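Sequence and predicted structure, then a few things I'm wondering about:
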Amino acid sequence: MASFEVIGGRKLSGEITPQGAKNEALQVICAVLLTEEPVTITNIPDIVDVQKLIQLLSEMGVTVTREDEETYTFEARNINLEYLESKQFVNLGRAIRGSVMIMGPMLARFGMCKLPKPGGDKIGRRRMDTHFIGLEKLGAKFKYDSSDEFFHINANGRLKGTYMLLDEASVTGTANIVMGAVMAEGLTTIYNAACEPYVQQLCRMLNRMGAKISGIGSNLLTIEGVEKLGGTTHKLLPDMIEIGSFIGMAAMTGSEITIKNCQIQELGLIPDTFRQLGIKMEFRGDDIYIPTQENYTIETYIDGSILTIADQIWPGFTPDLLSIALVVATQAKGTVLIHQKMFESRLFFVDKLIDMGAQIILCDPHRATVIGHNKQVSLRGIRMTSPDIRAGVALLIAALSADGKSVIDNVEQIDRGYQKIDQRLNALGAQITRI
């Protein structure tokens, strides 16, 4: 188990470029299973979760060629279906939650799939019903074997298009169903579909491969099934979660930072939400410039009531950045209520921030009230453990702003979602040592 030793209180400066989007990468890499022709994907982040998924596909029989540091070509011509019975498949499939998105492509192309119960962050209940119900409506049959924790899925021939109203706008659920529907017989209509930029990117990529998807960017997708898909090239968006993390880090450390190549038009409410916390920023072309701020003040509502920042389905504020918003608020002037609606365990990391001196009231598993210090009292360095990817980076940001030395254990969690984060932040002037 690795740890970060962080010497806090240092101002950072310079330029940093966000990695390719992790959540998009997991979707579009699974989509290569839909064709036997080559698919080239660029801007792939070198992070643990993505590398595990690439390894999984490689062992399934996909020919993987690394063209350069962030470009891969995939050719899924000879898939070994017997590999799905192996111990190696079980171990890799359970190691990464993104493995669930092989179901749609495998059903569409091969009419079957077998999947171990996937892993991922322990941030509360993360049900998979939307995936299963949607694919069942396309004609798949599911059987769960509790003795070996395997899902057995069969299509009994070609999937068939249908109308469906999703019970929730699940991003990965929508992606899985779309990948199943693109080669289903007839017309599929998906209402209450997730419409995040990453889902839009997947749909555009599939259309370049020969799919017929309309309604992209809305919550109503119409898919006319085709018999076969071809190859394509695709470039990932920059990771919006990294961009939001860097905005928060700049404010907490009083640093002057430029975040390069942000694809600002794809960020939704992220910039405005951090502006509500008092963070100043300028858009310079496609870059975001964060000036040095000695103080920042949380806005209130027009009637003077306390600001609430809550996660929402797109185009609302992403739940993956609530941890960052929370830690940024600890040094702001004012008070904010953070409402994490989707996962009931994602706020439990606040006990570490309280140990560092933050003023936070954990109201219940979903809500926390943060009373900012206005940078009058610094957080203090402590030893802590990263519980998941996003909380881990929030704790890293807190440590960068704190007085003294902090040690963050279990940084493998951070490595799952952030590419060489210690090296990249050290290049801005941080002092992070990997132990």
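Happy to help now that I have it.

rest of the way, CA atoms for contacts and neighbours
Will do.

Any idea how far apart the tips of stretch 32-44 sit?
Criterion Cα to Cα, to the nearest Å; first-to-last residue distance in stretch 32-44 is 14 Å.

tell me how far that stretch is from the chain's mean position?
Taking Cα atoms, centre = their mean, to the nearest Å, one finds stretch 32-44 lying 20 Å from the centre of the chain it belongs to.

Identify the residues contacting that stretch?
19-22, 25, 29, 62, 70-78, 102, 105-106, 108-109, 179, 228-237 (Cα atoms under 8 Å, 6 or more residues apart in numbering).

which of these count as buried?
Of all these considered here, the ones buried according to neighbour count by 16 or more other Cα atoms under 10 Å are 19-22, 25, 29, 62, 71-77, 102, 105-106, 108-109, 179, 229-232, 234-237.

if we can go back for a sec, among the contacts of stretch 32-44, which ones are in strands?
When strands are assigned by DSSP state E, the members of the contacts of stretch 32-44 inside them are 71-75, 232-235.

Mind picking the two most distant members of the residues you listed?
Checked with Cα to Cα, those reach their widest spread between Glu75 and Lys235, with 16.8 Å between them.

that older thread, got the ones in strands among the contacts of stretch 32-44 as TSV, with distance to Arg434 columns?
As requested, the ones in strands among the contacts of stretch 32-44 are exported to TSV (distance: Cα to Cα, whole Å):
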residue	distance to Arg434
Thr71	27
Tyr72	28
Thr73	32
Phe74	33
Glu75	36
Thr232	39
Thr233	36
His234	34
Lys235	31
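
Got another one to weigh against that:
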Amino acid sequence: MGTFEIKGGLKLSGDIHPQGAKNEALQILCAILLTPEEVVVHNVPSILDVNKLIDLLQSMGVEVNKLSDSSYSFKATQVDINYLRTDEFRVKAASLRGSIMVVGPLLARFGKGFVPRPGGDKIGRRRLDTHFLGFQRLGASFDFSIAENYYAVEASNLHGCNMLLDEASVTGTANILMAAVMAKGVTTMYNAACEPYVQQLCKLLNRMGAKITGIGSNLLTIEGVTELHGAVHTILPDMIEIGSFIGMAAMTQSEITIKNVSYDDLGIIPYSFERMGIKMERRGDDIYIPAQDGYTIDTFIDGSILTIADAPWPGLTPDLLSVFLVVATQARGSVLIHQKMFESRLFFVDKLIDMGAQIILCDPHRATVIGQGNRVKLRATVMTSPDIRAGVALLIAAMSAEGTSIIHNIEQIDRGYERIDERLNKLGAQIRRIQ
């Protein structure tokens, strides 16, 4: 188990480039299974979850060539469907949440797909009903073996249909979409997720020969085609990492510029940080954050306490609520953080309370943060990262605290943030990785 040793209280300065988007990469890499032709993908982040998926694809028979540090070519000419029933596949796929999205492409191209119950963050219940209900609507049969903890879908012919998703699931939308592009007839998918990740997947699929309209809305129309071909795709910068850097700059009173952020794809994220009192300036496609001695949380028009809550796109992504929570601890004013989607994601606040933060955990979904306005600095402590997003929130807290903190289980952070210690050290941080 790896560990970070962080010297807190240091100010950062300079430019930082965000990595490619993790959530988009997992979808795009699964989509390469839809064609035997070459698909080239640029700006692939070198993070644990993505590297695991690439390894899984190689084990399935996909030819993978690394073209540069962040570019790969994939050729799924000889996919071994029988491998999906092996113990090795079971172990590899079960360790990765994104493995669930191989099912849709395999069902579309080969008529069958298998996957064990996938792993991922322990942040609460993450049901998969939306995925398999969608496959069934397209004409697939579904089976779940409780004894083996294995999902299976099969279909001799997929057919288009009208469907209303029971939730706007990002991975569910992506998975069903990848099955529907090769179904006979027309599929309409209402209540579809419309995050930039899904929009990017739709654009890639269209370049591969799919016929998808309604991109960017929650109503997708897919006209099935018989085959898809190769294409080239570039992954967007990671909006979660960009938001993490904005919060990090504010907490450490640092002046940094986040480069090439694809600003128009950030949605409500910059405005939400501005409501926390954080100043920033758009400079072309960069975000400049000046050093601030302090920041004051806004209130609603009637003066009542501000609520920051997650919502389906174009609402605020739930992946950033951990960062908003930690940023609020040193603001002037109070805020209610409402995590609607996952019931275990706020349980890391006990570690912030140990550091001196004033937080009331109202229930599994809500926490009230009373900002200290930098009057009382967080104090260093020893903690363990429970998941990706809480891990980086704790890292931000440690960087702003007085003294030297220890964070164990940093593999969780590595799952979503590429060489975060090296990149932040170049800005002036002092983070030491201990194996």
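Received the coordinates, thanks. Small disclaimer: the values here were computed from a predicted structure and weren't measured.

Give me the TM-score for these two chains.
Overall, the chain-to-chain superposition scores 0.99 on the TM-score scale (TM-score structural alignment, normalised by the length of structure 1); 434 aligned residues with a Cα RMSD of 0.4 Å.

tell me the strands in the stretch 1-150 of structure 2, going along the chain?
In order along the chain, the stretch 1-150 of structure 2 carries the following strands (DSSP state E, counting those that start in this stretch): 3-7, 13-16, 38-42, 63-66, 72-75, 112-116, 141-145, 150-154.

and those strands, which is most packed in?
For the strands of the stretch 1-150 of structure 2, average neighbour numbers computed from mean count of other Cα atoms under 10 Å are highest in strand 112-116, which has a mean of 23.

In structure 1, which residues correspond to that strand?
Aligning strand 112-116 of structure 2 against structure 1 (TM-score structural alignment) gives residues 112-116.

mean shift between that stretch and structure 2?
Stretch 112-116 of structure 1 differs from its equivalent in structure 2 by a mean of 0.7 Å after superposition (mean Cα distance after the TM-score superposition for structure 1).

Now find how far off-centre that stretch is within its chain.
Using Cα atoms, centre = their mean, the offset of stretch 112-116 of structure 1 from its chain centre is 23 Å.

do the same with stretch 379-397 of structure 2
In terms of Cα atoms, centre = their mean, the gap separating the centre of stretch 379-397 of structure 2 from the centre of its chain is 17 Å.

Now do the contacts for Lys228 of structure 1.
35, 183, 210.

ignore the last one, Met209 of structure 1
Met209 of structure 1 makes contacts with 229-232, as judged by Cα under 8 Å, 6+ apart.

Quick check: the gap between it and Gln51 of structure 1.
Distance from Met209 of structure 1 to Gln51 of structure 1, by Cα to Cα: 24 Å.

just checking, Gln200 of structure 2 touches Leu26?
No. Taking Cα atoms under 8 Å as the definition, Gln200 of structure 2 is not a contact partner of Leu26, at 11.8 Å.

what residues do those two have in common as contacts?
Looking at what touches both Gln200 of structure 2 and Leu26 (by Cα under 8 Å, 6+ apart), there is no common residue.

residues in contact with Ala231 of structure 2?
Applying Cα under 8 Å, 6+ apart, the residues contacting Ala231 of structure 2 are 38-40, 204, 207-208.

Of the residues you listed, just say which sits nearest to Gly294 of structure 2.
The nearest member of these to Gly294 of structure 2, counting by Cα to Cα, is Leu204 at 42.8 Å.

and the closest one, that one's in a strand?
No. Assessed by DSSP: H, G, I helix; E, B strand; the rest coil, Leu204 of structure 2 does not belong to a strand; its assignment is helix.

now it: how far from Gln58 of structure 2?
21 Å.

ok, these two, which is more surrounded?
Neighbour totals were compared for Leu204 of structure 2 and Gln58, and Leu204 leads with 21 against 17 (other Cα atoms under 10 Å).

Just confirm that one contacts Thr234, I think it does.
No. Judged on Cα under 8 Å, Leu204 of structure 2 makes no contact with Thr234 at a distance of 9.1 Å.

Is Ile408 of structure 1 in a helix, a strand, or coil?
Using three-state DSSP as the criterion, the local structure at Ile408 of structure 1 reads strand.

Which residue, neighbours along the chain excluded, lies closest to Arg345 of structure 2?
Ile123 (4.9 Å; Cα to Cα, 6 or more residues apart in numbering).

Do I have it right that that neighbour meets Ala390?
No. Judged on Cα under 8 Å, Ile123 of structure 2 makes no contact with Ala390 at a distance of 9.7 Å.
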